[in-house]
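In: pasting the structure only:
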């Protein structure tokens, strides 16, 4: 079984000489991984040693394997060659992105409300954080299969390049390298992982009020002694979902109206809170300007 030292070294954009230097420094700082010579001094590796390790000419000592796993922050089994390669993992992720993003547009055109959670996340990201050029380019590349034939487009070189560019942050994650084949075969688990990455990336682009809304808490009165503190976004999602479900399936008019009013009350509350927050921010800004003058 071939080790993945060369693959990981290149991912860090290090030459063999640069890697040898960085790895020797890492060993100096983490002496528990050190291999000692006859005089009890730490053995240093050369770029020639790195070359022999990468081609399998010389086996990597067990202690160094542990150090390499920590240096690259990957599982020991992965660097030893077990599981999928990084390229294979990227291909699996690209296939899933291609499938789910196209699925959103197909179902949207067919008037279907239901969608896979990753489909929605992928669309929301490209629609909210990227310019229209990216969205138009994606639709141009796969418009015939998606818009006309309602089929998942073939992942050709152009489409793959575009998806890599749009969702580049996903391919910078090393944590997924610890997954085994069973994890990847569970598409629900993969989808949840990717949704988490997208949500985290989108949070970086939030406005001040957006961060407040996402991280804020809504105190809902329960009784005279306690309040239920629910994150705004979580409550909004819950109320919105319940309203849609009641509208779609409930035959009880009172239940439908109650659900609509609950959502309406929440929206009124949010409008009030946003106005209050914006006024505070505006007042603080004017105060800062006045102090600077």
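Out: On my side now, so go ahead. What you are looking at is a predicted structure, and each value in this text was computed from that prediction instead of being measured. Residues are numbered from 1 along each chain as shown.
In: From now on I want contacts and neighbour counts done on CA atoms only, so please keep to that.
Out: Fine.
In: List the buried residues of the helix or strand where residue 197 lies.
Out: Secondary structure assignment for residue 197, by DSSP states H and E: helix 187-203. Going by neighbour count (16 or more other Cα atoms under 10 Å), the buried part of helix 187-203 is 190, 191, 194, 195, 197, 198, 201.
In: which other residues reach that helix?
Out: 117, 118, 121, 122, 125, 129, 169, 170, 183, 184, 211 (Cα atoms under 8 Å, 6 or more residues apart in numbering).
In: which among the residues you listed end up buried?
Out: Using 16+ other Cα under 10 Å, the buried ones in those are 118, 121, 122, 125, 170, 184.
In: From those, pick the one nearest residue 18.
Out: residue 170 (26.3 Å; Cα to Cα).
In: So residue 8 belongs to a helix, correct?
Out: Yes. When DSSP: H, G, I helix; E, B strand; the rest coil is applied, residue 8 is found to be in a helix.
In: Second structure for comparison follows:
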């Protein structure tokens, strides 16, 4: 009689062996899920700037990157009650244990148990679930979706409906959720307001969609890439500003075209100087 206990799976994975080195498609052994973990067959994954930044840095190697993914649960570890084999899921690189102080607060999602890991190991036992020819390969953000199969903590996945197109929704794992959530949940953009978005990548465009849904009347996108500026209009951006086309500082441009500053400004680049610029571009009135 065949064993129903999950076994090691050998599959293809894109392994980064060193900083800035080309990823290599390897035969990766993926261990069974341990208690409170699930093993996922990855259907679709996307590339985030965070993956690139970590790949370029002198971080932990060898490593399997990727943290925006959709897939199907292949097996579950002991104690997992919210998932079963065959469930469709999205990965979440900042999980929720629902027990620590931040999770209980309702004001933060930086879980103390399943938050941003930096050691390349699983949260539960500080070990890796990947090996290549017997050599440990480390995780990234507790997800590592650049592999046909991966193992994540059950608190780092969200179940989605069986009819949701898995090949399209992987962006919801990070970029879209971050941007739309910032506009909808954190800033609580108000109807008729003026919004300025610095950076028109995935996060910035998702902020635009969130602001549009909340009824913002002006959504101004700021980016020095003309192609991004043009594409942004289909995501809710009502007008664009290319800093390269102005001689004056961008803060002065925003203050002038918004009659004293925007109601809401979003920095979607990840640059400390740009954060200052965004703050200075807000109107003086408190919202």
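Out: Done, it's in. Keep in mind the model is a prediction, meaning the values are calculated, not measured.
In: So after superposing, what's the score?
Out: Between these two chains, after superposing, the TM-score reads 0.31 (TM-score structural alignment, normalised by the length of structure 2); 144 aligned residues with a Cα RMSD of 5.9 Å.
In: Tell me the one among the buried ones among the contacts of helix 187-203 of structure 1 nearest to residue 27 of structure 1.
Out: residue 170 (30.0 Å).
In: ok, longest helix in structure 1?
Out: In structure 1, with assignment by DSSP state H, the single longest helix is helix 253-292.
In: Please spell out which residues along that one are buried.
Out: Buried residues in helix 253-292 of structure 1 (16+ other Cα under 10 Å): 256, 259, 260, 263, 266, 270, 274.
In: Looking at these, which one is closest to residue 220 of structure 1?
Out: Distances from residue 220 of structure 1 to these, taken by Cα to Cα, are shortest for residue 266, at 10.4 Å.
In: The closest one: what's its closest spatial neighbour, skipping adjacent residues?
Out: residue 236 (7.7 Å; Cα to Cα, 6 or more residues apart in numbering).
In: Now do the SS call for that neighbour.
Out: helix.
In: Pull up the gap between it and residue 104 of structure 1, please.
Out: Applying Cα to Cα, to the nearest Å, the value for residue 236 of structure 1 to residue 104 of structure 1 is 22 Å.
In: So for the two, which residue has more residues nearby?
Out: Remark: of residue 236 of structure 1 and residue 104, residue 104 carries more neighbours, 24 against 17, as counted by other Cα atoms under 10 Å.
In: In what element of secondary structure is that one found?
Out: Per DSSP H and E: helix 86-109 holds residue 104 of structure 1.
In: Who are the packing partners of that helix?
Out: helix 117-129, helix 157-166 (3 or more Cα pairs under 8 Å, 6 or more residues apart in numbering; DSSP states H and E).
In: Export those helices to JSON lines and append columns for distance to residue 89 of structure 1.
Out: Listed next are those as JSON lines, based on distance: least, Cα to Cα, whole Å:
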{"stretch": "helix 117-129", "distance to residue 89 of structure 1": "17"}
{"stretch": "helix 157-166", "distance to residue 89 of structure 1": "13"}
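In: Residue 139 of structure 1 is nearest to which of the ones you listed?
Out: Here helix 157-166 is closest among these (Cα to Cα), at 10.0 Å.
In: quick one on the thing from earlier: tabulate the buried residues of helix 187-203 of structure 1 in CSV, adding columns for distance to residue 52 of structure 1.
Out: Converted to CSV, these look like this (distance: Cα to Cα, whole Å):
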residue, distance to residue 52 of structure 1
190, 36
191, 39
194, 37
195, 40
197, 37
198, 39
201, 39
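In: Check the burial of residue 181 of structure 2 by counting its neighbours.
Out: By other Cα under 10 Å, neighbour count at residue 181 of structure 2 equals 18.
In: Give me the three-state assignment for it.
Out: Following three-state DSSP, we place residue 181 of structure 2 in the helix state.
In: Okay, angle between the helix holding residue 104 of structure 1 and helix 187-203 too, please.
Out: 80 degrees (axes from the mean of the first three to the mean of the last three Cα atoms, to 10 degrees).
In: Now do the closest residue to residue 213 of structure 1 other than its chain neighbours against residue 134 of structure 1, distance only.
Out: Spatial nearest neighbour of residue 213 of structure 1, chain neighbours left out: residue 232 (6.0 Å); criterion: Cα to Cα, 6+ apart. Per Cα to Cα, residue 232 of structure 1 is found 30 Å from residue 134 of structure 1.
In: neighbour-wise, which of those two wins?
Out: residue 232 (19 against 16).
In: How about the contacts made by that one?
Out: So residue 232 of structure 1 contacts 213, 214, 215, 216, 217, 218 (Cα under 8 Å, 6+ apart).
In: Which entries within those residues meet the buried criterion?
Out: Judged by 16+ other Cα under 10 Å, buried ones among the contacts of residue 232 of structure 1: 213, 217, 218.
In: Was I right to think the first one contacts residue 236?
Out: Going back to what we said before, that points to residue 213 of structure 1. No. The pair formed by residue 213 of structure 1 and residue 236 falls short of the contact definition of Cα atoms under 8 Å, at 10.2 Å.
In: Tell me how far residue 76 of structure 1 lies from residue 122 of structure 1.
Out: As for residue 76 of structure 1, its distance to residue 122 of structure 1 is 32 Å (criterion: Cα to Cα).
In: do residue 134 of structure 1 as well
Out: In terms of Cα to Cα, residue 134 of structure 1 sits 13 Å off from residue 122 of structure 1.
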